[in-house]
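Trainee: structural data only, the sequence is not supplied:
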């Protein structure tokens, strides 16, 4: 994470005081784009994190909720859509020198950047849709199908089989006795 992370929080007032806590209310813009593929949180998107920072014997326990908005593309019709991301986090920032913890208190600060990013990216949809009944694109024309479009109930046969179908309909074939079927 960058040296001057927007997610870096001072915790000097909580260090070494198990049981003490304070509220967390963080409103920042994302420092970079998070996610790839069809859904991502763009750089500069508004992000809110609220919860609490609590001093425990091992370090500082950060927990709370995250809210932001991702930009996506409907996988059926390719229209742009917005996706609200709401998730929770809990992370223990151990005092420096303790082994077995992923996050540490460094210079009397904690950096929620990796925790927040990971939680947000895990919530990004793999196949976002503008609506559950999105009709998608017409495979023949590539145009977006109109709202309320319904799949035809008539069975369509692949046009590559037309020549064989015509042979079967117009060419009598002999059966096992050598006589034609008709």
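Mentor: Yep, it's here. Everything numeric in this text was worked out from a predicted model, so none of it was measured.
Trainee: CA only for contacts and neighbour counts going forward, please
Mentor: Noted.
Trainee: at the geometric centre of this protein, which residue sits there?
Mentor: The chain has residue 124 as the residue nearest its centroid, 1.2 Å off, counting by C-alpha atoms, centre = their mean.
Trainee: excluding its backbone neighbours, what's nearest it?
Mentor: residue 39 (6.2 Å; C-alpha to C-alpha, 6 or more residues apart in numbering).
Trainee: I'd guessed the one you found sits against residue 122; true?
Mentor: No - counting by C-alpha atoms under 8 Å, residue 39 stays clear of residue 122, with 11.1 Å between them.
Trainee: quick one, which of the two is more surrounded?
Mentor: residue 39 (24 against 12; other C-alpha atoms under 10 Å).
Trainee: who are the contact partners of that one?
Mentor: Applying C-alpha atoms under 8 Å, 6 or more residues apart in numbering to residue 39 gives the contacts 70-73, 124-126, 128.
Trainee: so for stretch 56-65, what gets flagged as buried?
Mentor: By neighbour count on 16 or more other C-alpha atoms under 10 Å, the buried set for stretch 56-65 is 56, 58-65.
Trainee: quick one: distance of it to the chain centre.
Mentor: Stretch 56-65 has its C-alpha centroid displaced from the chain centroid by 26 Å (C-alpha atoms, centre = their mean, to the nearest Å).
Trainee: repeat for stretch 123-130
Mentor: Worked out by C-alpha atoms, centre = their mean, stretch 123-130 lies 5 Å from the chain centre.
Trainee: in addition, the following structure is provided for comparison:
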């Protein structure tokens, strides 16, 4: 068994469109490498800084994330899963292992698909883009275009009623 505690630069493009690990940032590995009959069992944690933006209001998000890792890397001679395409197989090649795909799998599957800065984030106004977190009472009077003709008719009736009252008052004098 070998214990590995190291800080390495994080790989690029670990995450999704809105959130992920910053490429080149520090990645803390705390791993245990154990020799087993089939290969090398890697278990432990990888801690990284997650950065991105809220899916509702586009505010920046940053937090530390700890991914649990446990994967078996098979020796090259092992033929246990050679024909099974449904199983992810990781191999020890020339006494080296590549934990990059394992790390990507552990981090990407744990990241939120639509990250939010807080649970009750209100997002942005769909009309003007103002942050509704800053002004929760913000709203626009939106008239459905299907009712626009009726609203115009209503304005005309109100205008005619005002004109009729004015002309009635003039006739009285």
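Mentor: On my side now, so go ahead. Keep in mind it's a predicted model, so treat the numbers as computed, not measured.
Trainee: and the TM-score between them?
Mentor: The pair, once superposed, lands on a TM-score of 0.72 when counted by TM-score structural alignment, normalised by the length of structure 2; 147 aligned residues with a C-alpha RMSD of 2.5 Å.
Trainee: quick check: the two most widely separated of the buried residues of stretch 56-65 of structure 1?
Mentor: 58 and 65 (22.3 Å; C-alpha to C-alpha).
Trainee: sorry, back to before: translate the residue nearest to the centre of structure 1 into the numbering of structure 2.
Mentor: Mapped onto structure 2 by TM-score structural alignment, residue 124 of structure 1 lines up with residue 111.
Trainee: cool, and residue 36 of structure 1?
Mentor: Mapped onto structure 2 by TM-score structural alignment, residue 36 of structure 1 lines up with residue 16.
Trainee: for burial, what's the neighbour tally of its match?
Mentor: Around residue 16 of structure 2 there are 15 other residues, counting by other C-alpha under 10 Å.
Trainee: mind listing what it touches?
Mentor: Residue 16 of structure 2 touches 108, 113, counting by C-alpha under 8 Å, 6+ apart.
Trainee: against residue 104 of structure 2, how distant is it?
Mentor: 11 Å (C-alpha to C-alpha, to the nearest Å).
Trainee: ranges for the helices of structure 2?
Mentor: Ranges of helices in structure 2, per DSSP state H, are 100-110, 148-172.
Trainee: of those, which stretch is the most buried?
Mentor: Neighbour counts (mean count of other C-alpha atoms under 10 Å) averaged over each of the helices of structure 2 peak at helix 100-110, with a mean of 16.
Trainee: and it against structure 1, how far off on average?
Mentor: Superposing on structure 1 and averaging over aligned pairs (mean C-alpha distance after the TM-score superposition for structure 1), helix 100-110 of structure 2 comes out at 1.5 Å.
Trainee: any idea what residue 95 of structure 2 aligns with in structure 1?
Mentor: Matched across to structure 1, residue 95 of structure 2 falls on residue 108, judged by TM-score structural alignment.
Trainee: what's the neighbour count on its match?
Mentor: 15.
Trainee: pretty sure it sits against residue 8.
Mentor: No - if you go by C-alpha under 8 Å, residue 108 of structure 1 and residue 8 don't touch, sitting 10.1 Å apart.
Trainee: contacting residues for the equivalent of residue 131 of structure 2 over in structure 1?
Mentor: Under the alignment (TM-score structural alignment), residue 131 of structure 2 pairs with residue 144 in structure 1. By C-alpha under 8 Å, 6+ apart, the contact set of residue 144 of structure 1 is 77, 135-138.
Trainee: for the residue nearest to residue 143 of structure 1 when sequence neighbours are not counted, give me its contacts.
Mentor: In space, and not counting its chain neighbours, residue 143 of structure 1 is closest to residue 137: 5.5 Å by C-alpha to C-alpha, 6+ apart. By C-alpha under 8 Å, 6+ apart, the contact set of residue 137 of structure 1 is 76-77, 143-145.
Trainee: sweet, I'm off.
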